[in-house]
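S.K.: Attaching a predicted model along with its sequence, questions to come.
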Amino acid sequence: WVLTNRKPEHRKGRVQLIDATQWYKPLRKNLGKKNCELSEEDIRRIVDTFLTFEETEQSKIFPNAAFGYWKVTVERPLRLKGIDPEREYGAKEIKALRETAERADDAPPVIKKIHKPGTAPDPLRGLFEKTIRGKQRVVEYEPDTERRDSEQIPFLECPACSEPGYLPTPEDTRTAIEAFLRREVLPYAPDAWYDPASVKVGYEINFNRYFYKPKALRTLEEIRADLLAVEKEAEGLLEEIIGGSLGTKGLEKLIWGSGK
């Protein structure tokens, strides 16, 4: 790792990853688990790649935001059979219901709070519009801890974050998270929401994501040739086993006897 807070202008807001896994010299004799080392040539190659600061097969350059993400807790409502779907339940009542009532996907969600008239609905943040005793009200549902999930949303969901050095603003964060949830979560869980207070920021550098090269799959012709070879070998072994243990006359007797 080369870390500094005094980057030249062309490196600011960017991270360079170098794959030097194939640049090494094997040792003549292992030193414990160590079986290779960097030669002077390998070191020079790494340094030159770093100083050149260009995109190659072994050198990748990314904006800082490419490694950042928001970890968001996604909630689903607690759905229980036999409850009043238009009533607000207190904490003690909900605790008792969790122990006695039966969960079901088609059961009504448990309301933990009915807001005063005039509260604006915001379903993605857990404020749902619902008809209560013939009137439109905004309610909050009790989350089901067994259905709680989390999403890791990349900073690059924010278009401006692709600019080197740009850090997402609170508005960028809200817009990116909600756009992601609408696209990736709500089509499969339309009653889901997230708690903005649960949002955490993280960074991860996964070299395999950028440098891993999967092995080419074998062609159908190669697989077919191998299968035919194995089949032919198996037939030869069978003939050898039967012929060797019974002899020609014994084999004929076995064949004729099995046909009766």
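M.R.: Yep, it's here. What you see is a predicted model, and the numbers here were worked out from it, not measured in a lab.

S.K.: Every contact and neighbour count from this point should use C-alpha atoms.
M.R.: OK.

S.K.: tally of neighbours for the nearest residue to Q136 once chain neighbours are set aside?
M.R.: Nearest residue to Q136, sequence neighbours excluded (CA to CA, 6 or more residues apart in numbering): K130, at 5.7 Å. K130 has 17 neighbours, counted by other CA atoms under 10 Å.

S.K.: Over to I242?
M.R.: 14.

S.K.: Was I right to think it contacts K249?
M.R.: No. Between I242 and K249 there is no contact under CA atoms under 8 Å: 11.3 Å.

S.K.: ok, how many other residues are close to S59?
M.R.: Counted with other CA under 10 Å, S59 comes out at 19.

S.K.: The closest residue to it other than its chain neighbours: what's it in contact with?
M.R.: Leaving aside its chain neighbours, S59 sits nearest to I18 (4.6 Å; criterion: CA to CA, 6+ apart). Residues in contact with I18 (CA atoms under 8 Å, 6 or more residues apart in numbering) are 46, 49-50, 58-60.

S.K.: how close does D48 get to R174?
M.R.: 41 Å (CA to CA, to the nearest Å).

S.K.: which of these two has more neighbours?
M.R.: R174 (14 against 11).

S.K.: A strand includes the more buried one, no?
M.R.: No. Going by DSSP: H, G, I helix; E, B strand; the rest coil, the assignment for R174 is helix, not a strand.

S.K.: ok, the residue nearest to S59 to F50 distance?
M.R.: 8 Å.

S.K.: and here's the other structure:
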Amino acid sequence: MAGPTTAERGAEEDLRSGPSPLGKLPGPRTLIILIVALVLLGAAIVWVLYGSSWLRVERVSVSGTRVLTQAEVDETAEVPLDAPLISVDIDAIEARLRQKLPRIDSVEVARDWPHGIDLKVIERTPVLIVENSGNGGKYAEVDAKGVRFATVPEPPKGVPVLEMELARSAGSSRFGTERLVRAAVGVAGDLPAAVARDTRFVKVRSYDSISLELADGRTIAWGSREKGRAKARTLTALMKAAPGARHFDVSVPTAPASSGS
């Protein structure tokens, strides 16, 4: 039997080899056209972002304020109106707000395309008030982190006043004033909600001797800030068991006591 012809062998080789995986490469003229098109596209994008009037800052919105006013935040932010939105330094705006308005705990600055800047503010919440006798009888607000962030002429309603009545002892010298303030803040944060609303004074004699005075004159010996949750549970149960008592002691939560009537 005769073998395949030359033409048949050539066709079989073409089938085995298949088309080139790279295909046909574009010529120099096509490459030049593609490069020019990409350059023009990039220039158009840059012009739209920076040179046109389509994506510029026209408004600033402020949300989340409680004590601060929106106008105060807006003025402090110093957002450049009519500037290209893409060029606004949002990190600088955030740093400026936190530095100049210490009442701000955190702030989120975001671009709101095509024309806005959004400022979402979270203000610090006072947990305690410290009387500042050297500042005309004003009060410093202290948040849950122990940060003194604002001075007010009168205590805000529902926020207890911190009284530092430090006892002179060898042990008390180990604790600085700021550490004692943070300890008092921790105690205020651990109080049962009903007691916290009624607390008027948090008194600190030492790290291990913190007490509370309620609006009706009842007192609570809390001790240190350690085991705060256990003390809170014990205090709630103790107040229910002795509703007429005037003094409660939960400094040792496993051995509470109450007295007075």
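M.R.: Now that the structure is in, tell me what you want to look at. Predicted, not measured: the structure shown is a model, and the values here were computed from it.

S.K.: Superpose the two chains and report the TM-score.
M.R.: Overlay of the two chains. TM-score (TM-score structural alignment, normalised by the length of structure 1): 0.21; 97 aligned residues with a CA RMSD of 6.3 Å.

S.K.: Helix or strand: which one has the residue nearest to Q136 of structure 1?
M.R.: strand 128-132 (DSSP states H and E).

S.K.: So which elements touch that strand?
M.R.: Packing partners of strand 128-132 of structure 1 (3 or more CA pairs under 8 Å, 6 or more residues apart in numbering; DSSP states H and E): strand 135-141.

S.K.: Who are the packing partners of the helix or strand just after the strand it packs on?
M.R.: Where DSSP H and E defines the elements, the next helix or strand beyond strand 135-141 of structure 1 is strand 149-154. Where contact means 3+ CA pairs under 8 Å, 6+ apart, strand 149-154 of structure 1 is packed against strand 68-75.

S.K.: Next, the angle strand 135-141 makes with the strand it packs on.
M.R.: Orientation note: strand 68-75 of structure 1 sits at an angle of 110 degrees relative to strand 135-141 (axes from the mean of the first three to the mean of the last three CA atoms, to 10 degrees).

S.K.: distance between the ends of stretch 112-120 of structure 2?
M.R.: Stretch 112-120 of structure 2 end-to-end distance (CA to CA) = 12 Å.

S.K.: so how far is E239 of structure 1 from D226 of structure 1?
M.R.: The value you get for D226 of structure 1 to E239 of structure 1, if CA to CA is used, is 20 Å.

S.K.: got it, and A96 of structure 1?
M.R.: In terms of CA to CA, A96 of structure 1 sits 73 Å off from E239 of structure 1.

S.K.: for I94 of structure 1, same thing?
M.R.: Counting by CA to CA, the separation of I94 of structure 1 from E239 of structure 1 is 74 Å.

S.K.: and those two? which has more neighbours close in?
M.R.: I94 (18 against 11).

S.K.: And the more buried one, which helix or strand is it part of?
M.R.: For I94 of structure 1, the host element (DSSP H and E) is helix 91-100.

S.K.: Tell me which helix or strand comes right after that helix.
M.R.: In N-to-C order, the element after helix 91-100 of structure 1 by DSSP H and E is strand 111-114.

S.K.: by contact count, what packs against that next one?
M.R.: So strand 111-114 of structure 1, by 3+ CA pairs under 8 Å, 6+ apart, packs with strand 135-141.

S.K.: And the strand it packs on, what's buried?
M.R.: Neighbour-count burial for strand 135-141 of structure 1 flags 137-141 (criterion: 16 or more other CA atoms under 10 Å).

S.K.: L251 of structure 1 and E240 touch, don't they?
M.R.: No. L251 of structure 1 is beyond contact range of E240, at 11.4 Å (criterion: CA under 8 Å).

S.K.: Compare those two (neighbour count), which wins?
M.R.: Neighbour totals were compared for L251 of structure 1 and E240, and L251 leads with 16 against 12 (other CA under 10 Å).

S.K.: check contacts around that one.
M.R.: 242-243.

S.K.: Surely it is within a helix?
M.R.: Yes. Counting by three-state DSSP, L251 of structure 1 is found in a helix.

S.K.: Now do it against I242 of structure 1, distance only.
M.R.: The separation that L251 of structure 1 has from I242 of structure 1, given CA to CA, amounts to 7 Å.

S.K.: Next: E129 of structure 1.
M.R.: Taken as CA to CA, the span from E129 of structure 1 to I242 of structure 1 is 79 Å.

S.K.: Equivalent analysis for A96 of structure 1, please.
M.R.: 73 Å.

S.K.: got the contact list for L212 of structure 2?
M.R.: Counted by CA under 8 Å, 6+ apart, L212 of structure 2 has contacts 199-203, 219-222.

S.K.: What is the three-state secondary structure of it?
M.R.: Per three-state DSSP, L212 of structure 2 ends up strand.

S.K.: Next: L227 of structure 1.
M.R.: Under three-state DSSP, L227 of structure 1 comes out as helix.

S.K.: cool, F201 of structure 2 as well?
M.R.: strand.

S.K.: quick one: it and L214 touch, right?
M.R.: Yes. At 6.9 Å, F201 of structure 2 counts as touching L214 under the criterion of CA under 8 Å.

S.K.: Could you pull out the strands in the stretch 151-261 of structure 2 for me?
M.R.: 161-164, 199-206, 209-214, 219-223, 247-249, 257-259 (DSSP state E, counting those that start in this stretch).

S.K.: Include distance to A230 of structure 2 when you put those strands into TSV, please.
M.R.: Formatted as TSV, those follow (distance: least, CA to CA, whole Å):
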stretch	distance to A230 of structure 2
strand 161-164	22
strand 199-206	19
strand 209-214	16
strand 219-223	11
strand 247-249	13
strand 257-259	14
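
S.K.: so which of those strands comes closest to R111 of structure 2?
M.R.: strand 161-164 (40.8 Å; CA to CA).

S.K.: Which other helices and strands does the closest one contact?
M.R.: strand 128-132, strand 199-206.
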